[in-house]
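>>> Only the shape, not the letters, is given here:
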């Protein structure tokens, strides 16, 4: 079956034969993994009935109903501790990803890996992973249809980043001089420079407060750009 480049890269990081795909939508990731021979058992979970019904149809279409089960529920709640080795959470915001992990601590603690692709607030995801004893083994970026995506594989283990920019922009991305990150930060720096110039010209208290924030943001961006 054909899946998007983004979902293909998410699936490529899965290392264990039992998987729960959270927010499965149409069930593409578990079906693709099964067809590739990478999983023996998968749970396709979604909080919405409509997409889950579509996932059921696709599971029957590809004749994988003996190995892929659909479950209705929020986040990891439909999954029992120890039931699967891999948790996939892709295509959601970073804060929702964190909330899903927070809501099912026993399930998360039983996993051997998390494959995550948060769409924003990625720094908050990195911080939370470290707070619950997961380390980010791999992280890379990709671009599809003009949008940038972070994709990471996380495994149990203690890890802390020494610098703020490591959490903001990704220690692995900085270490490997990720060109897409450089592309984003170069563009963002220009935008913030324009804002900085306008704030400097303004004399209000609000402008002065905002200027301090913007200049700190620029400092962190430039610190990261030096690494890239």
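Everything's here; your move. Only a predicted model underlies this, so the values are computations on that prediction, with no experimental measurement involved. Numbering: from 1, shown residues only.

>>> alpha carbons only for contacts and neighbour counts from here, please
OK.

>>> Name the SS class of the most far-flung residue of the chain relative to its centre, please.
Here the chain reaches farthest from its C-alpha mean at residue 203, the gap being 40.3 Å by C-alpha atoms, centre = their mean. Applying DSSP: H, G, I helix; E, B strand; the rest coil to residue 203 yields a three-state assignment of coil.

>>> Tell me who's in contact with it.
Listed by C-alpha atoms under 8 Å, 6 or more residues apart in numbering, the contact set of residue 203 is empty.

>>> Residue 210 versus that one, what's the distance?
11 Å (C-alpha to C-alpha, to the nearest Å).

>>> Skipping adjacent residues, who's closest to residue 25 in space?
With C-alpha to C-alpha, 6 or more residues apart in numbering as the measure, residue 51 is the residue that lies nearest to residue 25, at 4.9 Å, once sequence neighbours are left out.

>>> And here is the other one:
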């Protein structure tokens, strides 16, 4: 089965021999490909909406995988039993929604050794959730496909990483050339790995972010409220730092 580059990147980070749960699976393309490729020994496709659920059932049946890929109708992690899977993937929705799904089903994460998450927006919200719940980001990627930019976050429980990287070291304040200070807050926003290996897609994302912030500034300039000026000053500070970081990263590549 030919997957999109986004789904293939997610599949590439599922360990061989895993028992997978793909939440919000839509047409069950990822779990089907995971089992067909031999990456996973079994998979669960979870869907909350009946239309995609029925499409997933059809996909699994046509693939001849009804014995190894289960399609379940339910909200978030409620489709799972504790200890049933060791890898969970959630993709194609906002970071806030993914964090909410994990939060509501946190008891189902016991025994899960890896999360592979692809938020469409709100990546920093998801990084904050992982940090607050003792999951360590072990890698992250950024890619562009069909004119959209996606980030894929891979995390493991902190107790499994205690001899290697920890959240404390991952989000420790860093100083770039020129004395630019990246606080924990900015590392959560930029991505602690993405900032170390900035690609053209990374630069494109943050240039677009600057454009969005400038648009907000224009809207705020029409307001006479004191709070609007305070907000504007905060945004101008953010724009300045983002611009300085991008310039610094470009110099490092030259």
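Arrived safely. Just so it is clear, the model here is predicted, and its values are computed rather than measured.

>>> After superposition, what is the TM-score?
TM-score for the superposed chains, counting by TM-score structural alignment, normalised by the length of structure 1: 0.91, backed by 228 aligned residues with a C-alpha RMSD of 2.1 Å.

>>> quick one: contacts for the residue nearest to residue 25 of structure 1?
24, 25, 26.

>>> would JSON lines of the residues you listed with secondary structure be doable?
Conversion of the contacts of residue 51 of structure 1 to JSON lines gives the following (three-state DSSP):
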{"residue": "24", "secondary structure": "coil"}
{"residue": "25", "secondary structure": "coil"}
{"residue": "26", "secondary structure": "coil"}
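
>>> Most neighbours among those residues, please name it.
Comparing these by number of neighbours (other C-alpha atoms under 10 Å), residue 24 comes first, having 25 neighbours.

>>> So that one sits against residue 44, correct?
Yes. Under the criterion of C-alpha atoms under 8 Å, residue 24 of structure 1 is in contact with residue 44, at a separation of 5.5 Å.

>>> what is in contact with those two at once?
Between them, residue 24 of structure 1 and residue 44 share the neighbouring residues 52, 55, with contact defined by C-alpha under 8 Å, 6+ apart.

>>> Which neighbours do residue 203 and residue 210 of structure 1 have in common?
Taking C-alpha under 8 Å, 6+ apart as the contact criterion, residue 203 of structure 1 and residue 210 have no common neighbours.

>>> Where do the helices of structure 1 begin and end?
5-12, 28-35, 49-61, 94-103, 105-110, 122-131, 164-165, 171-175, 179-201, 205-227 (DSSP state H).

>>> which one of those helices lies closest to residue 150 of structure 1?
helix 122-131 (7.8 Å; C-alpha to C-alpha).

>>> List the buried residues of the closest one.
By neighbour count, with 16 or more other C-alpha atoms under 10 Å as the criterion, the buried positions of helix 122-131 of structure 1 are 122, 123, 124, 125, 126, 127, 128, 129, 130.

>>> and which of these is nearest residue 79 of structure 1?
Distance to residue 79 of structure 1 across the buried residues of helix 122-131 of structure 1 (C-alpha to C-alpha) is lowest for residue 129, with 19.3 Å.

>>> Contact partners for the closest one?
Taking C-alpha under 8 Å, 6+ apart, one finds 135, 136 in contact with residue 129 of structure 1.

>>> That one corresponds to which position in structure 2?
The alignment partner of residue 129 of structure 1 in structure 2, by TM-score structural alignment, is residue 130.

>>> circling back to that earlier point, and the gap between the aligned residue in structure 2 for the residue nearest to residue 25 of structure 1 and residue 143 of structure 2?
Residue 51 of structure 1 maps onto residue 52 in structure 2, with residues paired by TM-score structural alignment. When C-alpha to C-alpha is the yardstick, residue 52 of structure 2 and residue 143 of structure 2 sit 25 Å from each other.

>>> likewise residue 18 of structure 2?
When C-alpha to C-alpha is the yardstick, residue 18 of structure 2 and residue 143 of structure 2 sit 25 Å from each other.

>>> the more surrounded of these two?
In this comparison of residue 18 of structure 2 against residue 143, neighbours counted by other C-alpha under 10 Å, the higher total goes to residue 18 at 21 against 17.
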